[in-house]
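Undergrad: no sequence for this one, just the structure:
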């Protein structure tokens, strides 16, 4: 690509709009409106995938050697005795160069790397991701069977469960994706399809992703990248109404209980620690609100925020995760609602987050979102209008609501009081002499007020 060829990105984008294996601009930067709520949820900590965050921090640079080790392990899979590793690498490189335009289109045509440099990055990162998925799938099976011992001693990632969780978080971030067509191309060079099936009908990588992350297998295998596959594995893309994002539920959990609504939890099916899935099947019948248990794991917040960012970046997909977040935003107004939902097992905190951190998560998870769907509109309307048909209903719910409002107000006062205290210490009492000055000024102010009051009384 010549530097003066400023038209090249435009031709790349136009030529890839109807590509069977590519979604143009599917890997893009997260808008500031979403990023500002938790910037760390969108920046990889351990491993960078693709050009956006490549080598941006020292920690990411330290992972480059592990990438090459994983690449070698992947390229050695299914290798015949007479087949050399070098010839396999060359075949991968030739294949990735052929889809250079498709790769660039996935990143919005803004990648400035030369074709061979971009191909090198795709090969190393793609092989790493595929090898990690293979190992993760085996790791999940071993976790589901405690009698089996892990065989990952010496592995730089899988010998430490926290490292596994960190990598799982990183490869689910929107800005840290690699086009699925790259993963499919590399996979086919190592595992040729026996029937010669065309690449768009070869769903083995999709099956591998679903197996590794604990999603049920489905027919078909479209998608732009791993995050898109997670969305497709969870959300049914049927008819829906897209509308402006807003909080539809006006009653929090405490108020729902006060008017006679019974909140029940539907227990999750998965018991594997690393599996992190969402169940949107919320139902309201008569006076019973059934909500599937939301397990807050170490990977939940990052995955949830990035899936919302993915929904907000496209106009043709259903915003189920956004609507789900807005439902919980209405259900929770303070940490006392979290305590109630934890008591009912609607929320199970397995991440070690404090009540304050959980409250911040639920209050900010949907901030910055512009679109949602109509998933819970009818349920929210029924919950907002519900009244239990009893004469003594008001006597039952009024004390609960008043006590809830008082506790909420006290929580707000404490929150702002602590913040003001921190600002005071940071900006005005950062040294001992400043503390002495503030105390002296306070004493002088009190004495002045007392003198004024005394003088006023004396004059009377």
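TA: Perfect, thanks for sending it. These numbers come from a predicted model, not from an experiment. Numbers count the residues shown, from 1 in each chain.

Undergrad: from here on, contacts and neighbour counts on C-alpha atoms
TA: OK.

Undergrad: burial measure for the residue lying closest to residue 288 once chain neighbours are set aside, as a count.
TA: Leaving aside its sequence neighbours, residue 288 sits nearest to residue 262 (C-alpha to C-alpha, 6 or more residues apart in numbering; 4.8 Å). Neighbours of residue 262 under the rule other C-alpha atoms under 10 Å: 16.

Undergrad: quick one: the nearest residue to residue 232 once chain neighbours are set aside and residue 31, what's the gap?
TA: Spatial nearest neighbour of residue 232, chain neighbours left out: residue 223 (7.7 Å); criterion: C-alpha to C-alpha, 6+ apart. Separation of residue 223 from residue 31 (C-alpha to C-alpha, to the nearest Å) stands at 22 Å.

Undergrad: do residue 293 as well
TA: Residue 293 sits 30 Å away from residue 31, going by C-alpha to C-alpha.

Undergrad: now swap in residue 165 and tell me
TA: Taking C-alpha to C-alpha, one finds residue 165 at 25 Å from residue 31.

Undergrad: so for these two, which sits in the more crowded spot?
TA: Between residue 165 and residue 31, counted using other C-alpha under 10 Å, the more crowded position is residue 165 (16 against 13).

Undergrad: which residue is the nearest non-sequential neighbour of that one?
TA: Closest to residue 165 by C-alpha to C-alpha, 6+ apart is residue 299, at 6.8 Å.

Undergrad: and the strands in the protein?
TA: 243-244, 262-266, 283-285, 288-292, 294-296, 347-349, 371-372 (DSSP state E).

Undergrad: please enumerate residues in contact with the second one?
TA: Outside strand 262-266, the residues within contact range by C-alpha atoms under 8 Å, 6 or more residues apart in numbering are 256, 257, 287, 288, 289, 290, 291, 292, 293, 344, 345, 346.

Undergrad: returning to that earlier point: isn't the residue nearest to residue 232 up against residue 230?
TA: No. Contact criterion C-alpha atoms under 8 Å: residue 223 and residue 230 do not qualify, at 9.3 Å.

Undergrad: would you map the helices across the stretch 151-300 of the chain?
TA: 161-170, 180-190, 204-213, 226-234, 253-258, 300-313 (DSSP state H, counting those that start in this stretch).

Undergrad: reformat those into CSV and put distance to residue 451 next to each item.
TA: Below are the helices of the stretch 151-300 of the chain laid out as CSV (distance: least, C-alpha to C-alpha, whole Å):
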stretch, distance to residue 451
helix 161-170, 63
helix 180-190, 78
helix 204-213, 72
helix 226-234, 69
helix 253-258, 50
helix 300-313, 57
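
Undergrad: okay, one more to line up with it:
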């Protein structure tokens, strides 16, 4: 995992401290869909702290804090304030911009946001702990918006602050509590990744970082040693025309795409209304912070695989894409939008796979076989008709030969 100095978004990042991990989204990425990076209902951290649209949730944070302190008689508000204030300097270094807040203001913001996150995660994990009249869990749309906002790159706070507050609070509980990482995975629905990726999560910087770690492949491929530029992956329709079988594989890891024995096995990709915002922010984080851009490479691969609505329809029919959008046109639009304006390196994760698929499609024998199967083997009746025609042709040839021989 590289530091901020490896960012591709400009020379200005070279001057950032090595601890910097929370970024404002570069203009190049946000110009096509600025709203994908802006919170709707809640501000976490300083970048959207003064947004008047988000002020109503600030009162809710105070309510969460009040309820958080009640069952903890051994911990007082001043204890939490002291803890956060001791980390103020370290926390400020996590941001790529100067935070124009006094030490007291910064500490108050971090404390309110940290307790809000802890309360939110705990209630999401255990609905029996819901507070009566809670405005977030009382409305599914509000919960969906909060869930979306928590996964925005500009809407983050350092994970270590939340962790320290959580450890202070959990020490006062009689019953065993799930760890913060476990609660994080439950909230962002990453339970499937938690067990195998726990070794990576100990280094988590914030929640978008935690989500990005869940996409890491279990087996890392060797770096691409070729100096050749990567060829565009053929579209789904082109692959089908060349005889490639498009099949849904069982893996839940999006990067587990495999081409074997003429079949391209692809994990299912679910598309919802919030999908574009969700993936855009993870990719923005990869562009700013990560040396290996796994999700960016995946979306680039899918961007070329889904070139038109017809490609989208084919993948929907194969259950490779789980479509919760309006139609196939919307699917193609979202996937193509996610594939644009991304910086793709020569060390592309799917470089070798793209080479294999292009080589397969350039072999005319594969295309001929696919055409023959499609036109003449599409159903048992067509096969019977073809066989009958061949038999009839053979009989005709045989009869003609016999007639010629009898004349001699």
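TA: Structure's in. What do you need? Keep in mind the model is a prediction, meaning the values are calculated, not measured.

Undergrad: coming back round to it: counterpart of the residue nearest to residue 288 of the first structure over in the second structure?
TA: Residue 262 of the first structure maps onto residue 245 in the second structure, with residues paired by TM-score structural alignment.

Undergrad: please apply the same query to residue 119 of the first structure.
TA: Checking TM-score structural alignment: residue 119 of the first structure goes with residue 107.

Undergrad: tell me how far stretch 211-229 of the first structure is from the chain's mean position?
TA: Here stretch 211-229 of the first structure is found 16 Å from its chain centre; the criterion is C-alpha atoms, centre = their mean, to the nearest Å.

Undergrad: before we move on, the earlier item: which of the strands of the first structure is buried the deepest?
TA: Sort those by mean neighbour count, taking mean count of other C-alpha atoms under 10 Å, and strand 371-372 sits at the top with a mean of 23.

Undergrad: from the contact counts, what lies against that strand?
TA: Packing partners of strand 371-372 of the first structure (3 or more C-alpha pairs under 8 Å, 6 or more residues apart in numbering; DSSP states H and E): strand 243-244, helix 320-331.

Undergrad: apply 7 Å and report the result again.
TA: Applying 3 or more C-alpha pairs under 7 Å, 6 or more residues apart in numbering; DSSP states H and E, one finds that strand 371-372 of the first structure contacts strand 243-244.

Undergrad: hmm, who's touching the strand it packs on?
TA: 370, 371, 372, 373 (C-alpha atoms under 7 Å, 6 or more residues apart in numbering).

Undergrad: grab the most central residue of the first structure for me.
TA: residue 303 (2.3 Å; C-alpha atoms, centre = their mean).

Undergrad: hang on, it packs against residue 172?
TA: Yes. Using C-alpha atoms under 7 Å, residue 303 of the first structure is in contact with residue 172, at 6.2 Å.

Undergrad: and the residue nearest to residue 232 of the first structure? What does it align with in the second structure?
TA: Using TM-score structural alignment, residue 223 of the first structure lines up with residue 204 in the second structure.

Undergrad: what's the local residue count around its match?
TA: The burial count for residue 204 of the second structure: 17, using other C-alpha under 10 Å.

Undergrad: so the residue nearest to residue 165 of the first structure sits against residue 171, correct?
TA: No. At 11.0 Å, residue 299 of the first structure and residue 171 do not qualify as touching, with contact defined as C-alpha under 7 Å.

Undergrad: contacts only, for residue 46 of the first structure.
TA: With C-alpha under 7 Å, 6+ apart, residue 46 of the first structure has these contacts: 59, 60, 63, 166, 167, 170.

Undergrad: next, format the residues you listed as JSON lines and append distance to residue 415 of the first structure and neighbour count.
TA: Output for these, formatted as JSON lines (distance: C-alpha to C-alpha, whole Å; neighbours: other C-alpha atoms under 10 Å):
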{"residue": "59", "distance to residue 415 of the first structure": "34", "neighbour count": "14"}
{"residue": "60", "distance to residue 415 of the first structure": "36", "neighbour count": "17"}
{"residue": "63", "distance to residue 415 of the first structure": "40", "neighbour count": "16"}
{"residue": "166", "distance to residue 415 of the first structure": "31", "neighbour count": "17"}
{"residue": "167", "distance to residue 415 of the first structure": "34", "neighbour count": "21"}
{"residue": "170", "distance to residue 415 of the first structure": "32", "neighbour count": "25"}
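
Undergrad: give me the number of residues near the aligned residue in the first structure for residue 299 of the second structure?
TA: With TM-score structural alignment as the criterion, residue 299 of the second structure lines up with residue 325 in the first structure. Residues lying near residue 325 of the first structure (other C-alpha under 10 Å) number 23.

Undergrad: could you find the closest non-adjacent residue to residue 325 of the first structure?
TA: That would be residue 366: by C-alpha to C-alpha, 6+ apart, it lies 5.8 Å from residue 325 of the first structure.

Undergrad: show me what the one you found lines up with in the second structure.
TA: In the second structure, residue 366 of the first structure lands on residue 339 (TM-score structural alignment).

Undergrad: count of neighbours near that match?
TA: 21.

Undergrad: now do the longest helix belonging to the first structure: which elements does it pack against?
TA: Across the first structure, the longest stretch assigned as helix under DSSP state H is helix 393-427. Helix 393-427 of the first structure sits against helix 253-258, with contacts defined as 3+ C-alpha pairs under 7 Å, 6+ apart.

Undergrad: ok, and for the helix it packs on, which residues are buried?
TA: Within helix 253-258 of the first structure, the residues scored as buried using 16 or more other C-alpha atoms under 10 Å are 253, 254, 255, 256, 257, 258.

Undergrad: do the same with stretch 342-361 of the first structure
TA: 342, 344, 345, 346, 347, 348, 349, 358, 359, 361.

Undergrad: cool, and stretch 139-156 of the first structure?
TA: Buried residues in stretch 139-156 of the first structure, counted by 16+ other C-alpha under 10 Å: 139, 140, 141, 142, 143.

Undergrad: and stretch 18-30 of the second structure, by the same measure?
TA: Result for stretch 18-30 of the second structure [16+ other C-alpha under 10 Å]: buried residues 19, 20, 21, 22, 23, 24, 25, 29, 30.
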